[in-house]
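1. need the 3D shape of this:
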Amino acid sequence: MLTVHHLGKSQSERIVWLCEELGIPYELKCYTRDAVTVLAPADYKALHEIGAAPVITDGELTLAESGAVVDYIIARYGDGRLALTSGHPDFAHYLYWFHFANGTLQAQLGRNMILNRLNLPADNPMLLATKARVDRSFDLIDARVRASRYLAGDEFTAADIMTGFSLTTMRYFMPYDLDRCPNIRDYLGRIAARPAYRRAMEKGDPGMALLLT
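-> The predicted model follows:
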């Protein structure tokens, strides 16, 4: 049985959402962050050597890392759904945005979050440079979802699942004003309308306000 080990307010929400979109059977085990450190509890950290979300178990397999987990589930259980193949005209877009999520966007947000917590002067060059990179990333996404309904094109794919966390729940940790990105707000409205997304968030983080605007 595929088991998704979900840490509240974390990137593992991607995996719950993926399973709901695919409509596959899975077991969901939820873990609560430490009340003092706001980090994963000891029993979650013990699941995998990296000690971070997401983690899945599937029989004897234990697997971490969002992109790897998403690829694994799609390949093993997806029957070709939510991923584009090399013959699809939007294949390159799918690859780019799938990897942009953690390779660029999430990394920049994480770096910006840490720098902001250092209480650096507002004119600190590193802080300004990092914020500018985040702005460029949001501008790039805003332009993309102005031109197409979803990130890979008109078809919803795993690239949208990978990116959704950074545009929504991550803003609990690194606030970002979406007023400057009206097309992202419209895009998140399309995400919010997906029943699988709503089910996933209610199962994984019941009662949490969804940062969709």
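
2. rest of the way, CA atoms for contacts and neighbours
-> Will do.

3. so what does the longest helix along the chain touch, helix or strand wise?
-> With secondary structure taken from DSSP state H, the chain has its longest helix at helix 125-147. Identification of packing neighbours for helix 125-147 by 3 or more Cα pairs under 8 Å, 6 or more residues apart in numbering; DSSP states H and E yields helix 106-117, helix 182-192.

4. got the angle for that helix vs helix 182-192?
-> Between the axes of helix 125-147 and helix 182-192, defined by axes from the mean of the first three to the mean of the last three Cα atoms, to 10 degrees, the angle is 60 degrees.

5. which residues touch the residue nearest the centre of the chain?
-> In the chain, the C-alpha nearest the mean C-alpha coordinate belongs to Phe165, at 3.1 Å (Cα atoms, centre = their mean). Shown here is Phe165, whose contacts under the criterion Cα atoms under 8 Å, 6 or more residues apart in numbering are Ser10, Gln11, Glu13, Arg14.

6. and what about it, helix, strand or coil?
-> Remark: Phe165 carries the secondary structure label helix [criterion: DSSP: H, G, I helix; E, B strand; the rest coil].

7. before we move on, the earlier item: format the helices and strands packed on helix 125-147 as CSV; extra columns: mean neighbour count and distance to Phe100.
-> Rendered in CSV, the data for the helices and strands packed on helix 125-147 read as follows (neighbours: other Cα atoms under 10 Å; distance: least, Cα to Cα, whole Å):
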stretch, mean neighbour count, distance to Phe100
helix 106-117, 17, 8
helix 182-192, 18, 16
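
8. next, the second sequence, to be compared with the first:
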Amino acid sequence: MIKVHHLEQSRSHRVLWMLEELGLDYELVCYKRDPDTWLAPPALRQVHPLGKSPVLQDGDLVLAESGAILDYLADRYDGQRLLSPEPMPAQAPERVRYRYWLHYAEGSAMPPLLMALVFGRVRSAPMPFFAKPIAKGIVDKVMKTFIGPQLRLHLGWMERELGEHPWFAGERFSAADIQMSFPVQAAAARAANMADYPKLQDFLRRVGERQAYQRAEARGGVLTMVGGKQ
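-> This is a model prediction of the structure:
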């Protein structure tokens, strides 16, 4: 049976959601974050050397990285192509879009969101009183000149694309939308005024209404985007 090593409030929610969409049975092994550091527990290193989540075990296979896991599940178990494009030439537009968004989520969308989170923690971190104005000044400068513009650039790009198609890969829901859900949720929770992005708001509403999404939350916990690094 498939086994998912699932860290609370993390990217691994997407793997549970994918499995629920495909109707697959799986065993769930849950891990709690450190309440002070919000990091994953050392026990995850016994599963994968990096000690990160998600990790999928399927027979002898041990696979990390959410995008790689969703891609594997689509290739291995999505015989009816419910969540992935039909076999077609590599240059077919639907397949190109599908692959792009599957990789874009972590490769381009998440880095500025993670930087916003890290710099936000620096602003509120305990430090000598005389250092606080310096730290705040550095954080505000970086947010204003780099992180903020990058976030607006990426969110504007996603918004425009959802104005062209109802889903990220095209006309139908796919694993690319599952993968993209996390950065959009992170932006909505931490980094952006989503009133400026009605298409992204509608995307979050629609994915939250999917029964498979709700089943994943029932098993793995509601994703609230609180705490530290995901």
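
9. coming back round to it: the helices and strands packed on helix 125-147 of the first structure: which one's closest to Leu128 of the first structure?
-> Across those, the minimum distance to Leu128 of the first structure, taken as Cα to Cα, is reached by helix 106-117, at 9.4 Å.

10. tell me what the closest one is packed against?
-> Other elements packing on helix 106-117 of the first structure under the criterion 3+ Cα pairs under 8 Å, 6+ apart are helix 125-147.

11. still on that earlier bit, possible to save the helices and strands packed on helix 125-147 of the first structure as a markdown table with distance to Ala159 of the first structure?
-> Written out in a markdown table, the entries for those read as follows (distance: least, Cα to Cα, whole Å):
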| stretch | distance to Ala159 of the first structure |
| --- | --- |
| helix 106-117 | 13 |
| helix 182-192 | 12 |
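
12. before we move on, the earlier item: which of the contacts of Phe165 of the first structure are conserved in the second structure?
-> With both residues aligned by TM-score structural alignment, their matches' Cα atoms under 8 Å as the criterion, the subset of the contacts of Phe165 of the first structure whose aligned partners also touch in the second structure is Gln11, Arg14.

13. and the strands in the first structure, which stretches?
-> Assigned by DSSP state E, the first structure shows strands spanning 2-7, 27-31, 55-58, 61-64.

14. which among the ones you listed is found nearest to Phe98 of the first structure?
-> With distances scored as Cα to Cα, the stretch of the strands of the first structure nearest to Phe98 of the first structure is strand 61-64 (16.6 Å).

15. which residues are in contact with Arg33 of the second structure?
-> Contacts for Arg33 of the second structure (Cα under 8 Å, 6+ apart) come out as Leu7, Glu8, Leu39, Ala40, Pro41.

16. Tyr197 of the second structure too?
-> With contact taken as Cα under 8 Å, 6+ apart, Tyr197 of the second structure is in contact with Leu155, Gly156, Glu159.

17. go through stretch 22-30 of the second structure and flag the buried ones.
-> When burial is assessed from 16 or more other Cα atoms under 10 Å, stretch 22-30 of the second structure yields the following buried residues: Leu22, Tyr26.

18. ok, back up a step: aligned partner of the residue nearest to the centre of the first structure in the second structure?
-> Matched across to the second structure, Phe165 of the first structure falls on Phe182, judged by TM-score structural alignment.

19. re earlier: which of the contacts of Arg33 of the second structure sits closest to Gln211 of the second structure?
-> Glu8 (20.0 Å).

20. of the contacts of Phe165 of the first structure, which is the most crowded?
-> Neighbour counts for the contacts of Phe165 of the first structure were taken using other Cα atoms under 10 Å; the highest belongs to Glu13, with 28 neighbours.

21. and the residue nearest to the centre of the first structure, how far is that from Ala42 of the first structure?
-> Using Cα to Cα, to the nearest Å, one obtains 23 Å as the distance from Phe165 of the first structure to Ala42 of the first structure.

22. with Leu140 of the first structure instead?
-> With the distance defined as Cα to Cα, Leu140 of the first structure ends up 38 Å from Ala42 of the first structure.
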